[in-house]
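Student: The amino acid sequence is not available; the structure is as follows:
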């Protein structure tokens, strides 16, 4: 009789332990983890803002910060991360073409308006031979040239694809403006060495430059805003993953829009 009771108790304990273990496994299975690569400002800050909201939907997101424009894409191609958030469509298209990568753009989240900032010169019209620093990568360099053309400082070859534009396409240059190409991240630190600089919004913020200090800025609703919105990107085939869809939903929420507008005060503009 005692043996039967002991056996029954053991069976009950084993059953309870199995049930507890099964519940733990189900909970772990319900929570998906993703790693998203991002530039530190503003991308990582925006991602960290939505982190808790995403976790409430069963997605645990790790934000991995990168300080360049190459590794976030190679890491995505190699599936070391699940998504990245730092680039524009023209940059991505050029990167895919040059590196044979298979990265797909999702929706745009924000615009970091590129600005024309004074360096050694503050005049709204350049002097003869003025030196202007611009980013040295293809898409941002072309974007900078288009902003300068919009100010009437020179004219570019018409009807040319954006990613094909270079400083060699300056066809009318009455003030003999000299274009100096530099790594985008270096521009805020080098601004005192040139007459003007055209700087990406994220690097301008990191260098303490605000829109009120710029001589010209890209505007919300402009062609630049449509073309150069910063997008979330994934490896081709991952765009329909449920956790990626949930990430996009929280990024494009009214709460995120309010966060961007209040925190960055025009240095970053939501585009959704």
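Tutor: Yep, it's here. These numbers were taken from a predicted model, which means no experiment stands behind them.

Student: Every contact and neighbour count from this point should use C-alpha atoms.
Tutor: Will do.

Student: Can you tell me the number of residues neighbouring the nearest residue to residue 197 once chain neighbours are set aside?
Tutor: What sits nearest to residue 197 in space, not counting adjacent residues and going by CA to CA, 6 or more residues apart in numbering, is residue 133, at 4.5 Å. A count of nearby residues for residue 133, using other CA atoms under 10 Å, gives 28.

Student: Show me which residues of stretch 2-10 are buried.
Tutor: When neighbours are counted by 16 or more other CA atoms under 10 Å, no buried residue of stretch 2-10 is found.

Student: Surely the residue nearest to residue 197 is in a helix?
Tutor: No - using DSSP: H, G, I helix; E, B strand; the rest coil, the assignment for residue 133 is strand, not a helix.

Student: let's bring in a second model and compare:
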């Protein structure tokens, strides 16, 4: 009987420890710290720019802890769940789609960068050279997929149904003169799969990460007037927190703008 009591006490103790541990995660409620932010970015240019922002912000007493992601799903999940205070990697259409699908309370607070999407090819030097029935890759998420289709249309490769805008899918192609086959892949995988495709529409951050120089290596690219501006995003409850003013002051500084212009030579555009 004594042994049984000891076993029961041990089980209760373990359950109590587990409960306390489960309650020890980061609370998603409440104000942000006044002097430290945890910011999520995607690898590549967003990471490089945020490292510069971190350097500038430190002069104003703001510490930035950068968390790097290699895809587009987890930065919003991590922000919504309180593992991040801010993220920097997405456009307004992408954010709106995530908020609608997952019911996250996330809002944008400021513009950051524009990454002109380009069409890349290991086999052809011009979109005019693409052959009948060629396989073209594009991102498989709704926002970037629609953007890629608009890019293909701008390049004269297809025609989309009137009025579909950035909600376009491959089902909205109404004219495909060369009978291109469209292969939808996760955005970060497109550079790695490019040698198996005739061409692909690739987001600039992933193109740069793979070693491409968008203004030199793409065979067609969005113009400098691209409306696809990236954003700083926070939880709705924190959008008025004073610490964010320090972040914006650092990010929108002349020092950061100069860094972007000198580092990326027009492939990444400061958009404030």
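Tutor: Looks like it came in fine. Note that the structure is a prediction, hence the values are computed from the model and not measured.

Student: TM-score for these two?
Tutor: Scored against TM-score structural alignment, normalised by the length of the first structure, the superposed chains reach a TM-score of 0.84; 238 aligned residues with a CA RMSD of 1.4 Å.

Student: ok, the residue nearest to residue 197 of the first structure - contacts?
Tutor: By CA atoms under 8 Å, 6 or more residues apart in numbering, the contact list for residue 133 of the first structure reads 179-182, 187, 191, 194, 196-198.

Student: what about 7 Å?
Tutor: Contact analysis of residue 133 of the first structure by CA atoms under 7 Å, 6 or more residues apart in numbering lists 179-182, 194, 196-198.

Student: Out of the residues you listed, the closest to residue 138 of the first structure would be?
Tutor: The closest of these to residue 138 of the first structure turns out to be residue 181 (CA to CA; 10.3 Å).

Student: In contact with the spatially closest residue to the closest one that is not a sequence neighbour, which residues?
Tutor: In space, and not counting its chain neighbours, residue 181 of the first structure is closest to residue 136: 4.7 Å by CA to CA, 6+ apart. Residue 136 of the first structure makes contact with 181-184, according to CA under 7 Å, 6+ apart.

Student: mind redoing it with 10 Å?
Tutor: Neighbouring residues of residue 136 of the first structure by CA atoms under 10 Å, 6 or more residues apart in numbering: 142, 144, 166, 180-184.

Student: and stretch 138-158 of the first structure, which stretch of the second structure?
Tutor: Using TM-score structural alignment, stretch 138-158 of the first structure corresponds to residues 142-162 of the second structure.

Student: what do you get for stretch 63-73 of the first structure?
Tutor: Using TM-score structural alignment, stretch 63-73 of the first structure pairs with 66-76 in the second structure.

Student: Just the endpoints, please. Distance across that stretch?
Tutor: In terms of CA to CA, to the nearest Å, the two terminal residues of stretch 66-76 of the second structure are separated by 15 Å.

Student: Stretch 218-232 of the first structure too?
Tutor: Using CA to CA, first and last residues of stretch 218-232 of the first structure are 21 Å apart.

Student: Next: stretch 137-144 of the second structure.
Tutor: End-to-end distance for stretch 137-144 of the second structure: 12 Å, by CA to CA.

Student: so what's residue 169 of the second structure up against?
Tutor: Applying CA under 10 Å, 6+ apart, we find residue 169 of the second structure in contact with 140, 142-143, 145-150, 160-161.

Student: actually residue 198 of the first structure, not the one I typed
Tutor: 114-118, 132-135, 140-141, 143-145, 147-148, 184, 187-188, 191, 204, 214-217.

Student: Then residue 72 of the first structure?
Tutor: Residues near residue 72 of the first structure by CA under 10 Å, 6+ apart: 36-39, 64-66, 80-81, 83-87, 233.

Student: so where do the helices sit in the stretch 1-150 of the second structure?
Tutor: 2-22, 45-58, 74-80, 92-102, 142-154 (DSSP state H, counting those that start in this stretch).

Student: List just the one of those that sits closest to residue 263 of the second structure.
Tutor: Closest to residue 263 of the second structure of the helices of the stretch 1-150 of the second structure, according to CA to CA: helix 45-58, at 9.3 Å.

Student: Just give me the mean distance for that closest one relative to the first structure.
Tutor: Taking mean CA distance after the TM-score superposition for the first structure, the mean distance separating helix 45-58 of the second structure from the aligned residues in the first structure is 1.5 Å.
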